[in-house]
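Student: what shape does this take:
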Amino acid sequence: MFQPVLDPLGGSLGWSSLVAALPLVVFFVLLGVLRVQAWISALSALAASIVVAVAAYGMPVGQSLNSAVLGALFGLFPIMWIVVNALWVYQMTVDTGHFEVLRRSFGRLSDDQRLQAVIVAFCFGALLEALAGFGAPVAISSVMLIALGFKPFKAATVALVANTAPVAFGAMGTPVITLAELTGLPLEDVSSTVGRQTPLLAAVVPVLLVFLVDGKRGVRQTWWPALACGLSFAVAQFVTSNYLSVELTDVVAALVSVGVLVLVMRMTTIPSVTAEDASDAADASGREAGGAPGGTGASGDGSGTGTATEVRDGRRAAVNAYLPYAVIIAVFAVSQIPAVKAVLEKGAVLFDWPGLHVADPVTGKPAASTVFNFNWLPATGTMLLLSGVLTALLLAVPPGVAARSYGKTLRQLRWAILTVAAVLALAYVMNLSGQTSTIGHFIAGAGAALAFLSPVLGWLGVAVTGSDTSSNALFGILQVTAAKNSGYAPELLAAANSSGGVLGKMLSPQNLAIAAAATGLGGREAELLRKVVGWSLALLLLMCVLVFLQSTSVLGWMLLS
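Tutor: The predicted model follows:
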C-alpha cells in the first residue's frame, strides 16, 4: 500500500506545492503560451506528473502508470461515452434535415444574434447540462450557434463562457449530490448553499454573452432581455435548489429563463443591427482568430436579419425537430423513478482497480478513486444512447444513416477523445501520488484568507479534471476539514468548492478539446484558452468576494434559512 506524503521536499509544504504544480505549469505553458496542440500538451503534462510522482513522492513506477491507465479509462467512460452519444443524437438530426428545422425555429424566436446566443448557449445549454453535462452542452450548443450564422471561433467562445452557472447542478445534480455524500453534510444544506452562490453568476452571464457577441453596443441595446433571462434563471435556481428538487434544479431554471426571455423579447423593441453596424462592431472588438471579422448577423453575413429566404415549416416538421430533446428529457425523467432507478443500478459493476493500492495521505484509508464504477446500464451516456435509438425509431431514420452518423461523430471527436483520456490520466496520477492534495493543503492553510481562496481550490480542480463532480470528490472533504479548523461553516466552504469550480469549466482541457472538435477548430484550443481565461478569472474573483462576504456579517444573512 502506497501512502503519499504531503510534504516530501524537506517537510516543506510550500516547496512541495511548487513541485506538485509543475505538471499543470507544463500543460498550460505548452497550450496557452507555446500554442502546442491540446493532446500533445496533455501527454507532456502526464509525463511530467509521472516523473514528479516517482522522483518527488516516491510512488512506485508501476502504480503511477497504473493510475494513468485508470484515469484514461475514466476519461473514456463515462465522460466521452456521454459526449459521443450526445453528439450522435445531434449528428442524426443534421444528417436527416431535422436540425435545420430546429435552427429555423430558434431563429424565429429572434433574428438578433446577440439574443440567439442567450437562447441557445445559456438557456438550451443549461437544459443540456441538466440532462447530460460532461461537455455535451458545449458540443451541441456551439454547433447550433454555427448553424445560426456564428463564426466557429465565436460560437465556441460563447458556448464555453455560457457553460458556467448550471454546472454545479448538472447531470441531474450529480456534483452537489457527490459533494454531500463524500463530506457527510446533509444534501439539503449543501444544495441550499450552492443555490445561494451560483445564481449570482446566472444573473450576469447572459449580459456577458451579449457583450462577447456585439460589445458595448450589444449590452446597451439588449441588456434588459439578457438581464431578465439571467435573473429569472437565478431565481428559479435558488427556489428549486432550496425548496423543491436538487435533481431538477437546472431543468426548471432553463425552462423558466427561456420562457421569461421570449416574453420580454415580445414586449421590448430592440434596435436592428445593420451591416454597417456589424462592420463597426467587428472593428471595435477586433478580428477573430484567423483574420475573420466578427459579425452579428444571424446569417453570418453581418446583416443581422437571419436567413435570406424565409422557410415555413409545418407543425409536424417542428414537432420532429424538437422530438430528440423531448425524448432525452423523457428518458432521464423515467430513469429517476425509484423503481426504474433500482433496476438500472443492477447494471453497475463496482470493483477495486487491479494492482493499484494507494492510501489517502491524511486518513490512511484506501483512496476512493482506486475503485472503478462500471455503471454501464444507468450511465448518462447509456441513457443518451437509448435516447438516440428511440429518436431514430420515432423519426424513422434508416439504420444505415444512424450508423454512419455514429461513425462520423467518432471521427470528429477522435483527437478530443485522446485529449480527454490524457487529461484524466494526468488528474489521476496527480491525485493518487499526492500532488493534488499537497496543493490543496497549501491553499487550505491560508488562515483568515481561506474563505476568499476556497473557490480557487474548486476552480483548480475543475480546470484540471474538467468535472465539477471530480473537483468536489478531490477537495470536498479537505474544504470541510479546513473550515472546521478555521471556524468557518463547513457548508459554506464545501459549496464554495463547487461554485468556484464551475468557473474552471471553460478552461478545462476536456471542454476546450470538445469545443474545438465540435466547431471544426481542432488544434486551436490554445486560442480558445486565451480568449476565455480572462473571463474565467474575472468571474472567479467575483465568486471569491461573494464567499468571503458570506463568511462575514456583511452577507452572512444570505446563508440563513
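Student: use CA for all of it now, contacts and neighbours both
Tutor: Fine.
Student: all strands for this structure, in order.
Tutor: Taking DSSP state E, the strands of the chain run over residues 349-352, 371-374.
Student: which residue packs closest to residue 472, ignoring adjacent ones?
Tutor: Excluding its sequence neighbours, the residue lying closest to residue 472 (Cα to Cα, 6 or more residues apart in numbering) is residue 179, at 5.4 Å.
Student: please generate a structure for the following sequence too, so the two can be compared:
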Amino acid sequence: MTFVQDVTAVGGNLGLTALVAVIPILYFFWALAIKRMKGYIAGLTTLLIALILAVAAFGMPAQLAVMSATHGAVYGIIPIGWIIISSVFLYKLTVKTGQFDIIRNSIISITEDRRLQALLVAFSFGAFLEGAAGFGAPVAISAALLVGLGFNPLYAAGLCLIANTAPVAFGAIGAPILALEGPTGIPAIEISKMVGRQLPFLSIFIPFYLIVIMAGFKKALEVMPAILVTGITFSLTQFLSSNYLGPELPDILSALVSILVLGIFLKFWKPKTIFRFSAEKELASTLAVNEPDEDQPHTDKQILKAWSPFFILTAIISIWGIPVVKQALTGHYEGSNLFLTGLNSIGQVFTFIPNVPLLNNKVINVAGDAVPAFYKLEFLGAAGTAVLIAAIITKFIFQISWKDWLLTFAETLSELKFPIITIASVVGYAYVTNASGMSTAMGMILAKTGVLFPFFSPILGWLGVFITGSDTSSNLLFGNMQQVTANSIGMDPVLAVSANSSGGVTGKMISPQSIAVACAAVGLAGKESDLFRFTIKHSIFLVILIGIMTFLQNGVLSWMIP
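Tutor: You can find the predicted model right below:
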C-alpha cells in the first residue's frame, strides 16, 4: 500500500488544502496560549487532530499515518528526550552534592548583577552549547544554571529561549547549513556566507533585547557598555568565521570570544547600580539550591572542581561533534585510522537503524520520489550519551556513591516523564504533517506570494522550525522549495535558502519541543502554556525583522549577497 502526497487534496484547491493543514497549528496555539492546557495534553490532542486530518482530508491510509507518528515519537525520545534527561541529570548532580553553590558563587564573584549574568549564561554560554551540541542541551543547561542563580524559573526559561535565537543556524557544528547543501546543490560555504550577513545584525540586537525584556529600557541603558561588548564581539566573530571559515565553528568561536572579552571587561567596569529582582529573596528555586556562604570565598581549586562537570561536558560534546568521530560513534566510519576503526566497531554495536514497518518507501512525495523511513537509534553517537559520560566522570570527581547517583537519575526520570510525553507527541505530529503533505501544502501557499516572497521566505523557515523543532529539519523540509520559488520570481536562490535558516532561528523559541525542554529543565512541567505566551510575541517580532531584512537584501541591499 502506497500513498501519494496531494497538495490539492481538499476540493482540488491548494488554498483550501493549506487552510486545513494549518488547523493543528492553530489548535496548538489556542491550546497553549488561550486554553492554557498542560503541554503533554496539548501535544497529544494536536497529534490526534493531525492524524484525523491526515486520514480524512489528505487521504493517507490510517496505518501509514499512525506509523509516521511512531516514527516521530521515537525521534522525540532518541536523541531529543535523551539530551534533556542527561542534561538535567548532570545539573542535579551538582545541586545534590552542593557544588552548585560554588558555581553560583563564582559567577556572582564576576558580577552580582542579574543583567550581566544573563548575558554570560543565557547568551554566550548558551551559544557555546548550541554550537557544540544543539538540540535541547543549550536551553536545558543554561536555564537550569540561571534558576540556580536565583532567576524566576519562567524568566530563566524564556530568556534562554530568546537568547538561543542568535546561534541556532550554526548549531551542532553547522548542521543546519550543511544539511542545505544536499537538497539544493548550493555549496554550504555560500549559504554560510549569506546567513553570516543576516544573523550578525540579530546577534548585536539580541543582548540588548534580552535585557530590555528582563529589566526594562532604562535598566538596559545602564549596562549598555557590557551589552555592546557582548553583541559586537559575538556578531563580528560570527560574521568573520561564517564567511571565511565555513558553517562549523561560528557559534563556538563567537561564544568563546564574547565570554572571554566580557569577563575581562567586567574586571575593569561595573554598573553604577546592581540589578536584582524585586522579589528575589522570596523565590524558592524549583531545584532546591541552597544559598552559598558568600563570606567564605572559595579557592580556585574548589571553583575548578565545581565547574568541572561542565568543562568535561564541553570537551566531550565537542569531540562528539567532530564529523569523523561522529561517523565512528554511529558505525559509519570508512577511513583507515586504527583508533576510529576500533571505535567504529563499538559504534556499530550500539547503532540500530531499522525500517519503520509499513511506512518505509510507502509515501510518494510531490516530486514523485519514495520517502525512506527508518528509526534512527544511534545510542553511542547521541549527544545525550556524551552528557551521560560527563555525568559518570562527575560521579568520581564529586565522590558520589553509585546508590545516590542512581537515585538522582531515577528522580530525574520521574520529574521528566510528562515533558518526554510532550516532546514525543509534538515530534510525532511533525512527522505526520510531513508524511501527509500538510507541511508541503503550507509551504507552497506561502511560495505563491510573488514579489512579496522575499519577505515571506524567512516566515516559511519560521513555520518549519515551529513544526519540526529543528532548523536542520526545516531546511531539509523547505530548502529546495525556497530555491525553486526564488528562481521562478528572479530572487537569488542563495538568499532564499539562507533566509529559510535565518528565519527558522526565530521559530525555535515557540517550537513545542523547545518549550517542553525549557520547562522540563527548570521544573515547570505542565506550565508550557505560560512559557509559550511569554515567547510568542518575541518570536513574531523577530521573524518580521528577518523578513524585512531579506526583502531589503533582495532589493536595495542586494550587494550583500555573496
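Student: circling back: could you report the neighbour count for the residue nearest to residue 472 of the first structure?
Tutor: Number of residues near residue 179 of the first structure (other Cα atoms under 10 Å) recorded here: 29.
Student: ok now do the residue nearest the centre of the first structure, which residues does it touch?
Tutor: Ranked by distance to the mean C-alpha position of the first structure (Cα atoms, centre = their mean), the top residue is residue 505 at 4.6 Å. For residue 505 of the first structure, the contacting residues are 160, 163, 164, 459, 462, 463, 466, 467, 468, 511, by Cα atoms under 8 Å, 6 or more residues apart in numbering.
Student: dump the residues you listed to a markdown table, plus distance to residue 383 of the first structure.
Tutor: Shown next, in a markdown table, are the contacts of residue 505 of the first structure (distance: Cα to Cα, whole Å):
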| residue | distance to residue 383 of the first structure |
| --- | --- |
| 160 | 24 |
| 163 | 21 |
| 164 | 23 |
| 459 | 29 |
| 462 | 24 |
| 463 | 26 |
| 466 | 21 |
| 467 | 19 |
| 468 | 20 |
| 511 | 21 |
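Student: so of those residues, which ones are in helices?
Tutor: Mapping those onto helices (DSSP state H) picks out 160, 459, 462, 463, 468, 511.
Student: which one of the residues you listed is nearest residue 79 of the first structure?
Tutor: Within these, distances to residue 79 of the first structure taken as Cα to Cα reach their minimum at residue 511, with 10.9 Å.
Student: so what corresponds to that closest one in the second structure?
Tutor: Using TM-score structural alignment, the partner of residue 511 of the first structure in the second structure is residue 514.
Student: and for that match, the neighbour number?
Tutor: Residue 514 of the second structure has 26 neighbours, counted by other Cα under 10 Å.
Student: can I assume it is in contact with residue 469?
Tutor: Yes - if you go by Cα atoms under 8 Å, residue 514 of the second structure and residue 469 touch, sitting 6.7 Å apart.
Student: state the distance from residue 526 of the second structure to residue 30 of the second structure.
Tutor: Distance, residue 526 of the second structure to residue 30 of the second structure, by Cα to Cα, to the nearest Å: 16 Å.
Student: and these two? Which one has more around it.
Tutor: Using other Cα under 10 Å as the criterion, residue 526 of the second structure and residue 30 rank with residue 526 on top: 19 against 15.
Student: show the contacting residues for that one.
Tutor: By Cα under 8 Å, 6+ apart, the contact list for residue 526 of the second structure reads 37, 38, 39, 40, 418, 419, 519.
Student: I figured the last one hits residue 155, correct?
Tutor: No - with contact defined as Cα under 8 Å, residue 519 of the second structure does not count as touching residue 155 (10.7 Å).
Student: tell me which of these two has more neighbours.
Tutor: residue 519 (29 against 18).
Student: quick check: closest non-adjacent residue to the more buried one.
Tutor: Counting by Cα to Cα, 6+ apart, the residue nearest residue 519 of the second structure is residue 525, at 5.4 Å.
Student: how many neighbours does the one you found have?
Tutor: Neighbour count of residue 525 of the second structure, defined by other Cα under 10 Å: 23.
Student: same deal with residue 107 of the second structure?
Tutor: Applying the criterion other Cα under 10 Å, we find 16 residues in the vicinity of residue 107 of the second structure.
Student: ok, residue 342 of the first structure next?
Tutor: Neighbour count for residue 342 of the first structure, taken as other Cα under 10 Å: 13.
Student: out of the strands of the first structure, the one nearest residue 225 of the first structure is which?
Tutor: Of all the strands of the first structure, strand 371-374 sits nearest to residue 225 of the first structure, with 43.5 Å by Cα to Cα.
Student: which residue numbers in the second structure does that closest one align to?
Tutor: So strand 371-374 of the first structure sits over residues 374-377 in the second structure, by TM-score structural alignment.
Student: buried residues, the matching stretch. List them.
Tutor: Within stretch 374-377 of the second structure, the residues scored as buried using 16 or more other Cα atoms under 10 Å are 374, 375, 376, 377.
Student: isn't the second one right up against residue 355?
Tutor: Spelled out, it's residue 375 of the second structure. Yes - with contacts counted by Cα under 8 Å, residue 375 of the second structure reaches residue 355, the gap being 6.2 Å.
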